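A.B. asks: sequence unavailable; structure follows:
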């Protein structure tokens, strides 16, 4: 082992074991600030390829459905990044299912790249997706190719949208914390754009002083790495002591986003729940109530 080689920690190994088979090596490496090759070597050393969570597991019905729905708007690499599979695996599955793309994939233009780089971090990916008429997954793939996706990997910070997604809450809650609760942030410039950056370690320090504002039991383990030791204890405490279903009023803006994403963008209830920080059942119940209020809209 080289003297300068960074040793793997128990936390990194745990994250690797949990995400292997769910995320691509590239994505895992971005989260851990390691190269794809380093991740691959660690997987071999931990003998994970002999476990049940091997990447070569069977395709699920949900994965097949996603492939069929996105084959005409995403390339094999973009689909693979979303499903945690290699481009070659996607190509093989396309042949097995006898799927055919309607037309050649639309190439990215300089104007689209300029718009994406200008507003990434300022606007949500959903908003940019609507403007460019490309899927969110296509945007993430393009940002990866431009070397900008996952702001933390380049600046040590994450955007408010990335933080909201990790915490599974609405992005406006993050802005409220910044304005009213003193959440530390920085205005950062990356190439041709600026964005509000939040350092992960600074966020955890703030969170430790504002524990009542978060339900740690709803924050997936190692979503924001490195995760302090006290978070695990707090997660367990909140699981047993916070109400199982905490009341969270729906706003008019959330209703409008929910309706648009479901009926205009055709997103699934599961996708919407992840984007707005609600449970899938909560999304389903809210849709039912909105349908009763406005039966003519659908």
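C.D. replies: It's in. Remember, predicted model here, so these are calculated numbers, not experimental data.
A.B. asks: use CA for all of it now, contacts and neighbours both
C.D. replies: Fine.
A.B. asks: how about the strands in the stretch 51-200 of the chain?
C.D. replies: 157-159, 186-190, 193-199 (DSSP state E, counting those that start in this stretch).
A.B. asks: okay, those strands in a markdown table with mean neighbour count and distance to residue 233 next?
C.D. replies: Shown next, in a markdown table, are the strands of the stretch 51-200 of the chain (neighbours: other CA atoms under 10 Å; distance: least, CA to CA, whole Å):
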| stretch | mean neighbour count | distance to residue 233 |
| --- | --- | --- |
| strand 157-159 | 24 | 24 |
| strand 186-190 | 13 | 29 |
| strand 193-199 | 19 | 22 |
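A.B. asks: want to throw those into a markdown table with distance to residue 137?
C.D. replies: A markdown table is the format used below for these (distance: least, CA to CA, whole Å):
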| stretch | distance to residue 137 |
| --- | --- |
| strand 157-159 | 17 |
| strand 186-190 | 21 |
| strand 193-199 | 21 |
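A.B. asks: out of those, nearest to residue 36?
C.D. replies: Set against residue 36 and scored by CA to CA, the strands of the stretch 51-200 of the chain come closest in strand 157-159, at 20.6 Å.
A.B. asks: the closest one packs against which elements?
C.D. replies: The helices and strands touching strand 157-159, judged by 3 or more CA pairs under 8 Å, 6 or more residues apart in numbering; DSSP states H and E, are strand 193-199.
A.B. asks: return the angle between stretch directions for the strand it packs on and strand 186-190.
C.D. replies: Interaxial angle of strand 193-199 relative to strand 186-190 (axes from the mean of the first three to the mean of the last three CA atoms, to 10 degrees): 130 degrees.
A.B. asks: in the helix or strand following strand 193-199, what's buried?
C.D. replies: For strand 193-199, the following helix or strand on the C-terminal side (DSSP states H and E) is helix 200-209. Neighbour-count burial for helix 200-209, with 16 or more other CA atoms under 10 Å as criterion, is recorded at 200-201, 203-204, 207.
A.B. asks: one more structure, for comparison:
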């Protein structure tokens, strides 16, 4: 594609929309490539410098993931929501809906316990995990306290060695418990041996 000179209207549009739209959306609006838009934005000083994560920020993210919303974490760290999501994904902290949802799905619990979601679905259907059906697709919504009750009542159905224990611990706080109970700590210690 030959070089296409930027005109004043395009530059004004880029400046006005840069913080509102994605580079790809602006590129589509201006009939330009995303590289062209990014390079022009950089020359105009619209892009921000790369901000490296500090140990303190990483610790805060890990500590708050699962207890606070992504928006809250982003505001506290003075970062974008996208930046928080990308770093959480990079650190394998689990899906956002697990971290910030009022309900869990059988897929979420499957992820947390490292079990097949179909197996978790059967447990829920059979009443081992209390949940409610949602919509015609027969998706279950499970409250965190019902998930915790399942862990306590059915310790033979899950293994702490395989489960994502650090992602499960925040659900004790969701379930109005002030700390991780003794039975959970004992289960983790026994399974690790």
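C.D. replies: Thanks, I have it. Everything quoted here is computed from the prediction, not taken from an experiment.
A.B. asks: TM-score of the superposition?
C.D. replies: Remark: TM-score between the superposed chains equals 0.39 [TM-score structural alignment, normalised by the length of the second structure]; 111 aligned residues with a CA RMSD of 4.8 Å.
A.B. asks: on that earlier part again, looking at the buried residues of helix 200-209 of the first structure, which is nearest residue 283 of the first structure?
C.D. replies: residue 207 (26.9 Å).
A.B. asks: from residue 42 of the first structure, how far out is that closest one?
C.D. replies: According to CA to CA, to the nearest Å, residue 207 of the first structure and residue 42 of the first structure sit 31 Å apart.
A.B. asks: and the nearest residue to residue 183 of the second structure once chain neighbours are set aside, what element?
C.D. replies: Nearest residue to residue 183 of the second structure in three dimensions, chain neighbours excluded: residue 152, at 7.3 Å (CA to CA, 6 or more residues apart in numbering). For residue 152 of the second structure, the host element (DSSP H and E) is helix 144-153.
A.B. asks: quick check: which helices or strands does that helix pack against?
C.D. replies: Against helix 144-153 of the second structure (3+ CA pairs under 8 Å, 6+ apart) you get helix 170-174.
A.B. asks: if you set the cut-off to 10 Å instead, what comes out?
C.D. replies: Based on contacts counted as 3 or more CA pairs under 10 Å, 6 or more residues apart in numbering; DSSP states H and E, the elements that helix 144-153 of the second structure packs against are helix 106-113, helix 117-125, helix 165-168, helix 170-174, helix 182-192.
A.B. asks: name the residues of it that are buried.
C.D. replies: So, applying 16+ other CA under 10 Å, buried residues of helix 144-153 of the second structure: 144-148, 150-151.
A.B. asks: sorry, back to before: from the buried residues of helix 200-209 of the first structure, pick the one nearest residue 140 of the first structure.
C.D. replies: The closest of these, once distances to residue 140 of the first structure are taken by CA to CA, is residue 200, at 20.6 Å.
A.B. asks: returning to what we had before: JSON lines please, covering the buried residues of helix 200-209 of the first structure and showing distance to residue 19 of the first structure.
C.D. replies: Below are the buried residues of helix 200-209 of the first structure laid out as JSON lines (distance: CA to CA, whole Å):
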{"residue": "200", "distance to residue 19 of the first structure": "20"}
{"residue": "201", "distance to residue 19 of the first structure": "22"}
{"residue": "203", "distance to residue 19 of the first structure": "23"}
{"residue": "204", "distance to residue 19 of the first structure": "22"}
{"residue": "207", "distance to residue 19 of the first structure": "25"}
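A.B. asks: nearest to residue 290 of the first structure, of these?
C.D. replies: For the buried residues of helix 200-209 of the first structure, the nearest to residue 290 of the first structure is residue 207 (34.4 Å; CA to CA).
A.B. asks: ok, which of the helices and strands packed on helix 144-153 of the second structure comes nearest residue 88 of the second structure?
C.D. replies: helix 165-168 (12.0 Å).
A.B. asks: show me what counts as buried in the closest one.
C.D. replies: 167-168.
A.B. asks: which strands or helices does that helix pack on?
C.D. replies: helix 55-64, helix 96-100, helix 106-113, helix 144-153.
A.B. asks: pipe the ones you listed into a markdown table and attach distance to residue 15 of the second structure per row.
C.D. replies: Shown next, in a markdown table, are these (distance: least, CA to CA, whole Å):
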| stretch | distance to residue 15 of the second structure |
| --- | --- |
| helix 55-64 | 30 |
| helix 96-100 | 31 |
| helix 106-113 | 41 |
| helix 144-153 | 45 |
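A.B. asks: what's the closest of those helices to residue 42 of the second structure?
C.D. replies: The nearest among those, by CA to CA, is helix 55-64 at 26.4 Å.
A.B. asks: which elements pack onto that closest one?
C.D. replies: helix 70-77, helix 81-90, helix 165-168.
A.B. asks: next, the angle from that helix to helix 81-90.
C.D. replies: Between helix 55-64 of the second structure and helix 81-90, the angle comes out at 80 degrees (the same axes, to 10 degrees).
A.B. asks: got the angle for helix 55-64 of the second structure vs helix 70-77?
C.D. replies: 150 degrees.
A.B. asks: how about helix 55-64 of the second structure: buried residues?
C.D. replies: With the criterion 16+ other CA under 10 Å, helix 55-64 of the second structure contains buried residues 58, 61-62, 64.
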